[in-house]
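In: can you look at this prediction? I've put the sequence above it.
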Amino acid sequence: MHSNGPAPAPRLFTPWHLGPLELPNRIVIAPMCQYSAQDGSATDWHDVHLGHLALSGAGLLILEATAVSARGRISPTDLGLYSDDNEAALQRVIGTIRKHSPIALAIQISHAGRKGSSEAPWDGGAQIKPDEPRGWKTEAPSAVPHAQGEDPPEALDRAGMERIKADFVQATKRAARLGFDGLEVHGAHGYLLHQFLSPIANKRTDDYGGTLENRMRFPLEVFDAVRAAFPAGKPVWMRISATDWVPGGWDIEGTVAMAKVLKGKGCAAIHVTTGGVSPQQAIKLGPGYQVPYAQRVKSEAQVPTIAVGLITEPEQAEAIIANEEADAVSLARAMLYDPRWPWHAAAKLGAKVFAPKQYWRCQPREYKDLFDGMRFGQR
């Protein structure tokens, strides 16, 4: 006999537990820098930008890389969480989102290291020298500049490292007060924690350089401090670049080893990306080009993974989850291009998705039960 029951839900739209946090689906909005803050504080742009992404139907929205100190910003217009003003500005934005969307909210906290003091991408992205207006002296594991001709960073001593660790803890405590549902530690894209991991940026000869164990030491210390400072019932995870795409750089073997240690420290997932530490990187672009790295981390470290990188089509995202290549997919540019991507994916795959009641009348006639408003307010 053939069953006449309903077809199983697409795997992309099945619930997922990110640690203790239950999400209605496996679509994550990746952190995307907006270079639109004022002295680290969110502006009206963040109300508009985050507000409409919060109505997308995705399961989780991760706020952009948020600096733990003014010196840790990528650019003078980076978002920060190092002052009372920063915290108050984000409280306003988050309060508005909570009134109108059930989406889970997380924040990515970061320190740019030697990639700081830079112009916004649309202004060329070049380093702003320390003696120029709006510029500052960057800091890093070693006094090695990111690119030839740039002002070299100040090599961190132990006191500087303790200061940065304390900055991560303070930002974490602010994030906890703001009521974020989860927190991501940025250990990727060539920023400070990635700089410690990569032999390209880390030339230290003390306990924080040289061997894999030593290069992992400071990022792991930061993770421990952050995990301890965030509520125990909420998840903390890490974003890691799985490869530098440069011979002799950080690689997938190191990433798997790091993920195994992080799992034992209570890390809820690994958000697997690549690159960022060197202009010499030779990235082999293609649809889902980073997914195999997420799959290796998932299978070899036995830790949940979030895959990212040229994931643009609903069927592609569904296959990644169905084939157990990753536990969730995160979209960045694809979500900017189509902020209702989860709606369209649900329509194409035959699933339901959250939409605010003010928008229900836009449901296409051929989709009788596309929009699901029942979950609103029941998180």
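Out: Here it is on my side, so go on.
In: going forward, measure contacts and count neighbours with C-alpha atoms only.
Out: Will do.
In: so what's the residue count around residue 176?
Out: By other CA atoms under 10 Å, the residues close to residue 176 number 17.
In: from residue 296, how far out is it?
Out: As judged by CA to CA, to the nearest Å, residue 176 and residue 296 stand 32 Å apart.
In: and if you look at residue 105?
Out: Using CA to CA, residue 105 is found at 27 Å from residue 296.
In: and residue 45, by the same measure?
Out: 38 Å.
In: swap in residue 305?
Out: 9 Å.
In: between these two, point out the one with more neighbours.
Out: Between residue 305 and residue 296, residue 305 has the larger neighbour count (other CA under 10 Å), namely 31 against 19.
In: state the distance from the residue nearest to that one when sequence neighbours are not counted to residue 45.
Out: Spatial nearest neighbour of residue 305, chain neighbours left out: residue 270 (4.8 Å); criterion: CA to CA, 6 or more residues apart in numbering. Relative to residue 45, residue 270 is positioned 29 Å away (CA to CA).
In: next up, a second structure to put side by side with the first:
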Amino acid sequence: MVAPGTRWRTATGLLWAVLLGACGGASGPLAPAPPEGEAWPRALPVGFDSIPALQDNPLTDEGVSLGRWLFYSPALSSNGQVSCATCHPPSRAFADDAPLTLRGVSGKPLARHTPALINLAWMESLFWDGGLKNLESLSLSPLTHPDEMGQADLGALMARLAANPEAVQRFEEAFGPGGLTLGHLLQALAQFQRTLVSADSPYDRWRRGEPGGELSPLAQEGFALVQRHCTPCHGSELFTDNAFHNNGLDARFGTGEDVTRGRGRITLRDEDAGLYKTPTLRNVALTAPYMHDGRFATLDAVLEHYRHGMVPSATLDAAFQRGGAPPGLGLEEGEKAALLAFLEALTDTSFLTHPALGPPEPR
């Protein structure tokens, strides 16, 4: 997904407020934790006791099921051939293997690399530049973007769904009679995407002291290196700080709303130029290529960048500045193998194959 422009974001916020109206909007108090037994992964990162959801959009079996059906439905696109899963397949941890995907309805490359959809329930902002704040409004961007799903007329989309008996049934199961609305479509997609929880890797089982959670000595050495070098950006069990950093990719940045301006495109502050949201390290071995533009094809290339490939600039993060020495993390060549071993231990194979996260069975 590519973040929309400032004017588009303003329109999106207004549209979302109208869609939910009396329901209370897209922000507000959290819903109580859902009961046990619902059909989505139950493992959570260490220290987390429930999947957060908004009080006016709590997780329900029916809502999640509808969102899953919509996520895999190409009927949401203007040509009937592109679904959310086209660019976010579960086999790649809901990421895309192209630097700038060409899989949208126009066949044109997107401006940014498609991000992985992992543990979104705990993300404080969305898109590489943090242009959106909640999952309820997230899906409007790919739905309406001309190069993604290309829906220029959302009313026509809803009319087509209303002519589909299965769609009507699923919406009414989730939201009651008359439940087939655009607002409910967005809520259902948000519910499903909140259940995309990855927390059952060898690392997680090791942290919980469970069988199958043994980390090799090399991976444990890599974990120690992550704690030493990477926690400013990848701390916590989410392996992201939910913040924005300039990690030395470029010396110059665009102006105004240019996507190469990074976070500065949203805040319009010079000090935010070139800053991008920290991606999670979870399942990182599966989500190549890397960075906001997919410039690095391998994790080895990423580590080489942090060793001696960083570019100085006015907004380079302080974590990478080393006085008069070239910027970087000071990693030794011999430490790369340990880091790679630990990053591999963050692969959650159950996340790729969980029956509640893949394409639904046809009715």
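Out: Perfect, thanks for sending it. Predicted model only: the values in this text are computed from it and were never measured.
In: TM-score for the pair, please.
Out: The TM-score (TM-score structural alignment, normalised by the length of structure 2) is 0.26; 154 aligned residues with a CA RMSD of 6.6 Å.
In: hmm, back to that, of residue 270 and residue 45 of structure 1, which one has the most company?
Out: Neighbour tally, residue 270 of structure 1 and residue 45, criterion other CA under 10 Å: the higher count belongs to residue 270, 30 against 14.
In: quick check: closest non-adjacent residue to residue 47 of structure 1.
Out: residue 93 (5.5 Å).
In: doesn't residue 48 make contact with the one you found?
Out: No: the pair residue 93 of structure 1 / residue 48 is not scored as a contact, 9.1 Å apart, by CA atoms under 8 Å.
In: the two: who's more crowded?
Out: Counted by other CA under 10 Å, residue 93 of structure 1 and residue 48 do not tie: residue 93 has more neighbours, with 19 against 12.
In: now for the host helix or strand of that one, which elements pack on it?
Out: Residue 93 of structure 1 is part of helix 84-100 when elements are defined by DSSP states H and E. With contacts taken as 3 or more CA pairs under 8 Å, 6 or more residues apart in numbering; DSSP states H and E, helix 84-100 of structure 1 sits against helix 44-53.
In: would you mind listing the buried residues in the helix it packs on?
Out: Buried residues in helix 44-53 of structure 1, defined by neighbour count with 16 or more other CA atoms under 10 Å: 46, 47, 50, 51, 53.
In: show me what the helix or strand hosting residue 317 of structure 1 packs onto, helices and strands only.
Out: Using DSSP H and E, residue 317 of structure 1 falls within helix 314-322. Here helix 314-322 of structure 1 touches strand 328-331, helix 341-349, going by 3+ CA pairs under 8 Å, 6+ apart.
In: now the angle between helix 44-53 and the last one, please.
Out: Helix 341-349 of structure 1 and helix 44-53 meet at an angle of 20 degrees, taking axes from the mean of the first three to the mean of the last three CA atoms, to 10 degrees as the criterion.
In: what's the next secondary structure element after the helix or strand where residue 190 of structure 2 lies?
Out: Secondary-structure assignment from DSSP H and E places residue 190 of structure 2 in helix 182-194. Using DSSP H and E, the next helix or strand after helix 182-194 of structure 2 towards the C-terminus is helix 202-208.
In: mind listing what's buried in that next one?
Out: Residues of helix 202-208 of structure 2 classed as buried: 202, 203, 204, 205, 206 (neighbour count, 16+ other CA under 10 Å).
In: in JSON lines: those, plus distance to residue 188 of structure 2.
Out: JSON lines is the format used below for the buried residues of helix 202-208 of structure 2 (distance: CA to CA, whole Å):
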{"residue": "202", "distance to residue 188 of structure 2": "31"}
{"residue": "203", "distance to residue 188 of structure 2": "31"}
{"residue": "204", "distance to residue 188 of structure 2": "28"}
{"residue": "205", "distance to residue 188 of structure 2": "30"}
{"residue": "206", "distance to residue 188 of structure 2": "34"}
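In: now, which of those sits nearest residue 184 of structure 2?
Out: If you rank these by distance to residue 184 of structure 2 using CA to CA, residue 204 comes first, at 34.0 Å.
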